[in-house]
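Peer 1: got a structure for you, letters missing:
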C-alpha cells in the first residue's frame, strides 16, 4: 500500500496516547452554498448554508461554517472509500440547502443557488487501546465507543 496526501477535518479530540493510536479516515464533501431570494415588497435576501455530506452513508448535516482543514500524508488503507459520486454529493447538498432556505424565507420565486466552495475532506476516527479495551473515538465530538460494541 502506498501513501496518499489528503485533507482532513482538524481533530479537536485525540486519545491520551496519540502515538500508539491508529485512525480511519471517513469521507465527507463540504459545501458553502449561497441562496438568493427575491421577495415581494421587501428587500431581497441572501443566505449562507454549509452542508457536510456524508459520502459513506449519504446523509447531510448543516454546519456553521467550514471547519479547519489540514493536509495529512496517510497510508492508503486508512482511507474509507466514498459510496457516492462528487455529482451526487453536490446534488444532495444543494437539495438540503434549498429545503432549509425555503423554511427560513417566504418567497414566490425559486431561489438562485450558488455553490461558493467545495472541499473533499475526511473525518478522523481514532482507534486506540485503553484499560485493555479497544475504543473508537470521533475526533470532532470526543465521543468514545468500545470497538466490540460497533460490530
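Peer 2: Yes, it's here. The shown structure was predicted, so the numbers you read here are calculated from the model rather than taken from an experiment.
Peer 1: Going by C-alpha atoms from here, please, whenever you check contacts or count neighbours.
Peer 2: Fine.
Peer 1: For the top strand by length along the chain, what is the distance to the chain centroid?
Peer 2: Longest strand in the chain, counting residues (DSSP state E): strand 112-130. Distance of strand 112-130 from the chain centroid (CA atoms, centre = their mean, to the nearest Å) equals 4 Å.
Peer 1: what comes up buried for it?
Peer 2: Residues of strand 112-130 classed as buried: 113, 115, 118, 120-129 (neighbour count, 16 or more other CA atoms under 10 Å).
Peer 1: Please convert these to TSV, extending it with distance to residue 39.
Peer 2: Below are the buried residues of strand 112-130 laid out as TSV (distance: CA to CA, whole Å):
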residue	distance to residue 39
113	15
115	21
118	28
120	34
121	36
122	38
123	39
124	42
125	44
126	47
127	51
128	53
129	57
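Peer 1: next up, a second structure to put side by side with the first:
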C-alpha cells in the first residue's frame, strides 16, 4: 500500500492523506474541555471507572491494518495468511491485534489529544516490517512475502486517567486493563 507522508498544513486543517489531525493542529498536544474525534469504540465506559475524583482521558492516535501476506513455497502452492496489525502512531509501536476495531465519531470531554509521531507512510512501513518479521517466525522463505493491506483504519484509542487515593491509575478503554499512572 502506498501512502504519501502526512506532514499537514499549518492552517489547522486535516490533510487529505492523513485522516487524523497533524501535530501542529490546534487539537493536538493540548487538553481540551471537549472535542469530537474518531475513536475505537470503548468497551469500558468512562462512568464505570472507579475514581475518587475526576476521570480524564488521553487519546492515542493509532492506525490498524488488516494484512494479507502471501508466501511463495517451493514445490507447493503459495500460502496466504491474514494478520491484524495495530500501529500506535504516538509511541511508534506495532503490535498484533485480534480484529480490526469498530470506530465511531465521539465527542470526548476533558481529553488530552497526543500527536502522531509517525506519518501514514511511516506507519505503513512499520506495519510492513512487523508483518515481515511475524512471517519469518512461521515460515521458511524462498523469497520476500507479498504484503497487501486489505483494510486500514485511522482512529484514536482512549485511556481513562482516574484519581485514586493510593495513586492515579490509567485504564485501557478497550481491554479494561489497569496500571498505576507513572507520569
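Peer 2: Happy to help now that I have it. The structure displayed is predicted, hence computed values, not measured ones.
Peer 1: Quick check: TM-score for this pair?
Peer 2: Overlay of the two chains. TM-score (TM-score structural alignment, normalised by the length of structure 1): 0.82; 148 aligned residues with a CA RMSD of 2.6 Å.
Peer 1: Following element in sequence after the longest strand of structure 1, please.
Peer 2: In the C-terminal direction, the helix or strand that comes right after strand 112-130 of structure 1 (DSSP states H and E) is strand 133-138.
Peer 1: That following strand vs structure 2, average distance?
Peer 2: On superposition with structure 2, the mean distance recorded for strand 133-138 of structure 1 (mean CA distance after the TM-score superposition for structure 1) is 2.7 Å.
Peer 1: Work out for me the element residue 106 of structure 2 sits within.
Peer 2: Going by DSSP H and E, residue 106 of structure 2 is in strand 103-113.
Peer 1: whereabouts in structure 1 does the helix or strand following that strand align?
Peer 2: Downstream of strand 103-113 of structure 2, the first helix or strand assigned by DSSP H and E is helix 120-138. Using TM-score structural alignment, helix 120-138 of structure 2 lines up with residues 86-104 of structure 1.
Peer 1: Name the residues that touch the matching stretch?
Peer 2: Here stretch 86-104 of structure 1 makes contact (CA atoms under 8 Å, 6 or more residues apart in numbering) with 29, 31, 33, 35, 47, 49-53, 55, 58, 60, 111, 113, 115.
Peer 1: again, only using 7 Å
Peer 2: 29, 31, 49, 51, 53, 55, 60 (CA atoms under 7 Å, 6 or more residues apart in numbering).
Peer 1: What residues of it count as buried?
Peer 2: 89, 90, 92, 93, 94, 96, 97, 98, 101.
Peer 1: So which residue is dead centre in structure 2?
Peer 2: In structure 2, the residue lying closest to the centroid (CA atoms, centre = their mean) is residue 62, at 1.8 Å.
Peer 1: I'd say that one and residue 93 touch.
Peer 2: No. Under the criterion of CA atoms under 7 Å, residue 62 of structure 2 is not in contact with residue 93, lying 9.6 Å apart.
Peer 1: Tell me roughly how far the top strand by length along structure 2 lies from structure 1 on average.
Peer 2: Determined from DSSP E, the single longest strand within structure 2 is strand 55-73. Superposed on structure 1, strand 55-73 of structure 2 shows a mean distance of 1.2 Å to its aligned residues (mean CA distance after the TM-score superposition for structure 1).
Peer 1: Now do the buried residues in whichever helix or strand comes after that strand.
Peer 2: Sequence order places strand 76-88 as the next helix or strand after strand 55-73 of structure 2, per DSSP H and E. For strand 76-88 of structure 2, a neighbour-count test (16+ other CA under 10 Å) marks 83, 84, 85, 86, 87, 88 as buried.
Peer 1: counterpart of the first one in structure 1?
Peer 2: What it means is residue 83 of structure 2. Counting by TM-score structural alignment, the partner of residue 83 of structure 2 is residue 49.
Peer 1: ok, that match - contacts?
Peer 2: Residue 49 of structure 1 touches 32, 33, 34, 97, counting by CA under 7 Å, 6+ apart.
Peer 1: and what of residue 123 of structure 1?
Peer 2: Contacts of residue 123 of structure 1 (CA under 7 Å, 6+ apart): 8, 9, 25, 26, 27.
Peer 1: Let me know the closest of those to residue 78 of structure 1.
Peer 2: Nearest to residue 78 of structure 1 among the contacts of residue 123 of structure 1 is residue 25, at 6.0 Å by CA to CA.
Peer 1: What is the three-state secondary structure of residue 11 of structure 1?
Peer 2: Following DSSP: H, G, I helix; E, B strand; the rest coil, residue 11 of structure 1 is assigned to coil.
Peer 1: measure it to residue 110 of structure 1 for me?
Peer 2: 38 Å (CA to CA, to the nearest Å).
Peer 1: between these two, who's got more neighbours?
Peer 2: More crowded of residue 11 of structure 1 and residue 110, by other CA atoms under 10 Å: residue 11, with 19 against 12.
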